[in-house]
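>>> One predicted model, sequence on top.
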Amino acid sequence: MAVVIEMTARRRSPAPLLTRMHDRSPGLVDGLMGGALAAGLGLASFAVLVMLLWISSPYPDSGPGGAMHVAAALWLLAHGAELVRTDTLSGVPAPLGLRPLLLLALPVWLLHRAARDATDGGGGDEDDDFGEDTEAVASPPLVSPRIAWTGVVLGYLAVAAPAALYAAGGVLRPSWVWTGVCVPLVAVVAAGVGVWSAYGRPGRPLRRLLGLLPGGVRPLVLRPDGRPGVAARAAVSGAVVLLGGGALLVVASMVGHGAATQASLLRLTEGWSGRFAVLLLCAALVPNAAVWGAAYALGPGFALGAGHTVAPLASAPAPSLPPFPLLAAVPEAGKGAPVHWAAAVVPVVAAVVVGWTVATGAAAKERGGTKPGGARAAVWSAGRTARAAALASLLCAAVLAGLAAMSGGPMGSAVLSRFGPVWWQVAAATLAWLGLLAIPTAVGVRAWRCRSPRAEEPRIGKQRDEAAEGAQGRRRLRKHGRDRFTRTGVAGMAGVTGAAEGTGWAGGGEVRGRAGGDEAGGGVWDLGDPGVAWGTDNGGRTRPDASPADGTPSPHPSDPAPNAPRVPHEPGLRDQDRESDFGLFDFLPSDPAPEPYDAEAPPGRSCPPHAP
């Protein structure tokens, strides 16, 4: 029994052993499994789509094995690899390098998700547990980024290599050079972005990549907190406008050539399955068409075969093009018309957007002020604003050049060896448009944003000073007991009537009293002791005589009557007095017409009694 107790006491809990094993190898193992799973899911998706089209086809050219070879070849084509078609009429293999950009989205998303999950160690699924400890959720990932990234890339390539070997036995054979470059490049970049996202998108890795740039340029591309700088945001905005404008041009051209587009779809295939496949291919080529439309709007246009360029100034499409819905929307051959030249609106709008974005960043704090506890940011100089706009134009040109290179490619040999825009021509045209228009726009908008608030400052300051002087004057009058009431309307007219009956008009002057007359127990508006004679000062205002007949000082009209009961203060009247800055009779003429009650009473008739 003692031995059993001793062995039980010395037994080590299995939790630390499992923890050490989990800390040593699961990062690489999970990465390998995640990468392999991502590649397998991508291949399975393409295989399901191709098999569905093969089954629904009424006249399939090959068996299930041929369909699986085509699925593997399309999966490699989605990564950017070039294929070689062997079943040509001439017997000479023809290249196929036109890559549908939409097909690239699936492999990239799968790689990104696999790398992020491998870095988190499965912690991302535990965030939905409300009973989990807060410290565990906020803790950084346990897996090293290098281990997770290496595992995902190796696992993905471990599946891609057999898939390429399998696709080499079909009709569409992959080019080994393009396959060896494009597939690893996509895996490395997508997995790296996934690991970076798992760590909260820190800015340090990007700052290392931008270490070759000058010190004054790096903040324009990447801010110290890791967010994109002004030039980067402006470049992205310009690229989005160019691509969106290119897509709108394609849609407008297809609507204008609606009959030709429908006829090409009907002539290309007969069965519904074939037409469905054509529509899927058109959908996959929509991003390519947007890039081609942007190149057309910029001026260089795009090529539809060797020596046949489609541009706003002149179009010369190849005469032997197959019937295809997107190709049916190409403008007719010949010189451009004003409707074609109108496509230049797209780069103009993109340049204005780039310049406006840069100007907003250059004078961001001028109009909106500063945040609580923060200092006012200095407005950029005109030179720095121009440099930021030039850098944004350069970055936008680089983005459009890369997309143009990816969107084009050969469709065969001879005439079909060149399709799509030329990347360096697109880059030069983008830089020219944005450089000529974005830089002046940025400098002009920056100057406008800096000058407009200053022009409004004097008027606003004058109003503020006048309001302050008025408030001080009212406080001074209240302090000396000579505040004036400003209540108008029926009650004001009633006060005038009561005062006139008791004291009469002593001239055409302006009668002023105090809103506290009601509180003192007098008439509607108590203007003082009825027995006090009222005179007129030099300004035409009625005032009580300072020296009555008995020699005693006359009470001020604003002073309450002696022994008068006090009435609680009405905050509404006083609040209205504070907000108003005009007198009682500001809306009346300076010399009012005589009223019946202003005349003296005839002899033998008594005056109406006044309020005590």
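Cool, got the structure. Residues are numbered from 1 along each chain as shown.

>>> all contacts plus neighbour counts: C-alpha atoms, from now on.
Noted.

>>> buried residues in the strand or helix carrying residue 150?
Assigned by DSSP states H and E, residue 150 belongs to helix 145-167. Residues of helix 145-167 classed as buried: 145, 147-157, 159-160, 163-167 (neighbour count, 16 or more other CA atoms under 10 Å).

>>> Could you do stretch 194-206 as well?
194-198, 203.

>>> How about stretch 381-399?
382, 384-399.

>>> Structure two is appended below for comparative analysis:
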Amino acid sequence: MTQVTERGTRLSAAPRAGVRRRSPAAAACVVGGAVAAGLGLGFLAVLVIVLWISSPYPDSGPGGALHLAAGLWLLAHGTELLRYETLSGVPAPVGVTPLLLVALPVLLMRRAARLGGASDEEDEEVLPATAVFSAVLCGYLAVGAFATVYAAGGPMPADPISAAWHVPLVAVLAAAGGVWGAKGRPLGPLPNWLPGGVRRGFVRPRYALALRAGAGGALVLLGGGALLVGASLAWHGAQVQASFLSLTGVWSGRFAVLLLALALIPNAMVWGAAYALGPGFALGAEVTATPLGFAGAPALPRFPLLEALPAAGPGTPLTWAAAGVPVVAGLAVGWFAVRRAREVSYGETALTAALGALVCGVAMAGLAAVSAGPLGSRRLAEFGPVWWATGAAAFAWTLVLAVPVAVGVHAWRYRPAEGPVAVDADAPVDDGWHDSGVRELRWEAMRKAAGTLVPEIVPEPAPLVPLGPPAVPAASAPAAPAAPAVRARRAVTVVAGLDLRPGPGPAPVAPPVPPGPPPVIGVRVLARRKPPA
């Protein structure tokens, strides 16, 4: 649609055309979000169907298997499932999310948002970050709502209230990470409505170092938890094997148990880290496993990973040795919190280490929260570590160790040189070796001190150029007029720091001036050299 002005010029509706060009890109982002959700659902559906086909005694048809796949997809987002087939007849919630399953929707959603915010062609218009984020999120949540409704007719339906906020939360975080990566990971300034001191403070290097130090401490804790779990599995190898073989006798069932155990390994790593930190993890009502003791009789189902639990009773020196894991984590936070700059003060280093300990505590609290959940009702309503206790313990361990370690590493790294240092009183202070003219003076002094070891290089004389009648003394008359000559123009290097003013006392007697061009005082004439190619 065009508009005609008074002069008859036609104006095209550019904003309307821009909206039309953007609508296919927005639709593509919506489809990308829906495809990301569909791929996750399809992967789990194929896996469940294969296990259902290979089972010799399937208890439901293919429809029940597909409903179960939809429930597992919602469980991967942290949604609680409800199990109605219980001995008491009371629905039992299942809220322990296998953390390895969470990686599937997160990676797919992040990839969809990243592709929506990128452009392969130069002339292709790229949508703003907010538009890409909204479009991808709409497509993903539409499929999530359909999966929630579809899983309601299966053996383990999802809790609608839990699905209403778990699925959007995971989708929002993954989409935000994808859009941020597509835009080149811009940190940028903070919003203008924040105080200026806050915006200036967050651009300091201490926050990047604190994030790196906290992430390093959290990784050390997770690695230590994995080490504890592996050592305990090897220690209780016979019990683990007996539990694995007693669950089912067919290879498809054992394969399913193995897959579930692999998906729960990240949960076991977090639980091992919580055990090493001290608070431990709950195994039901009033039953907690800590290094100081394991009291109570938990009502646990038979599962290979649960056979690696420590024996009931008070703690032993072997369980107390788990405290070495947070000690190493605190040392790691202190090491990574030191900046490679001499001008940083000790207070700044200590503050960076404290912020790194805070980041480590927050990260461990979040991991403990997502790795725990109920496995049933009554005695199994509490299962896993307590998030606030785990985060507080991680912060306390790393704070106590990281701050002195960071200060000590900073002091050792930038300690003064050992031994006496000879200082020349006549030498200029901070003259700079590479200043203009200083290198030539030092080389001249070294050549004179070396004597005949370093021969003097005399530059070739420059050609003489006649300018006019020369100035001659009055006592002598020239025999014949001769053209004066001066040397060709040479590069002049000014030596900084030379005092050319006459000092107090009698003026020195000037030496006789030889015939030729007048000398230049206070400068050093050097031949111009051709720069290297």
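Ah, there it is. On a predicted model such as this, the values are computed, not experimentally measured, just so you know.

>>> What does the TM-score come to for these two?
The TM-score (TM-score structural alignment, normalised by the length of the second structure) is 0.75; 427 aligned residues with a CA RMSD of 2.9 Å.

>>> ok, back up a step: for the helix holding residue 150 of the first structure, give the aligned segment of the second structure as residue numbers.
Aligning helix 145-167 of the first structure against the second structure (TM-score structural alignment) gives residues 129-151.

>>> cool, and stretch 229-247 of the first structure?
Counting by TM-score structural alignment, stretch 229-247 of the first structure sits on residues 208-226 of the second structure.

>>> after superposition, how close is the matching stretch to the first structure?
Following superposition, stretch 208-226 of the second structure is found to deviate from the first structure by 0.6 Å on average (mean CA distance after the TM-score superposition for the first structure).

>>> what separates that stretch from the chain centre, distance-wise?
From the chain centre to the centre of stretch 208-226 of the second structure is a distance of 11 Å (CA atoms, centre = their mean, to the nearest Å).

>>> got it, and stretch 330-342 of the first structure?
35 Å.

>>> against the second structure, where does it fall?
Under TM-score structural alignment, the match for stretch 330-342 of the first structure is residues 309-321.

>>> residue boundaries of the strands in the stretch 251-400 of the second structure?
Ranges of strands in the stretch 251-400 of the second structure, per DSSP state E, counting those that start in this stretch, are 281-283, 288-290, 293-295, 313-314, 383-384.

>>> List of residues touching the third one?
By CA atoms under 8 Å, 6 or more residues apart in numbering, the list of residues contacting strand 293-295 of the second structure from outside reads 287-289, 310-315.

>>> top of those residues by neighbour count?
Within the contacts of strand 293-295 of the second structure, residue 289 tops the neighbour count with 26 neighbours, counted by other CA atoms under 10 Å.

>>> Look up how far residue 385 of the second structure lies from it.
Distance, residue 289 of the second structure to residue 385 of the second structure, using CA to CA, to the nearest Å: 10 Å.

>>> between the two, what contacts are shared?
280-282.

>>> and of those residues, the nearest to residue 101 of the second structure?
residue 281 (21.4 Å; CA to CA).

>>> So that closest one sits against residue 384, correct?
Yes: here residue 281 of the second structure reaches residue 384: they are 4.9 Å apart, a contact under CA atoms under 8 Å.

>>> any shared contact partners between these two?
By the contact definition CA under 8 Å, 6+ apart, residue 281 of the second structure and residue 384 are jointly contacted by residue 271.

>>> All the helices of the stretch 301-450 of the second structure, in order from the start?
317-320, 324-336, 346-371, 387-413, 438-450 (DSSP state H, counting those that start in this stretch).

>>> start and end residues in the first structure for the third one, please.
Translated: helix 346-371 of the second structure. Aligned by TM-score structural alignment, helix 346-371 of the second structure corresponds to residues 382-407 of the first structure.

>>> Tell me the mean distance between that stretch and the second structure once they are aligned.
Stretch 382-407 of the first structure, aligned to the second structure and superposed, deviates on average by 1.0 Å (mean CA distance after the TM-score superposition for the first structure).

>>> Just to check, residue 420 of the first structure is in contact with residue 409?
Yes: using CA under 8 Å as the test, residue 420 of the first structure is close enough to residue 409 to be in contact (6.5 Å).

>>> counterpart of residue 191 of the first structure in the second structure?
With TM-score structural alignment as the matching criterion, the partner of residue 191 of the first structure in the second structure is residue 175.

>>> Having no further points to raise, I will conclude here.
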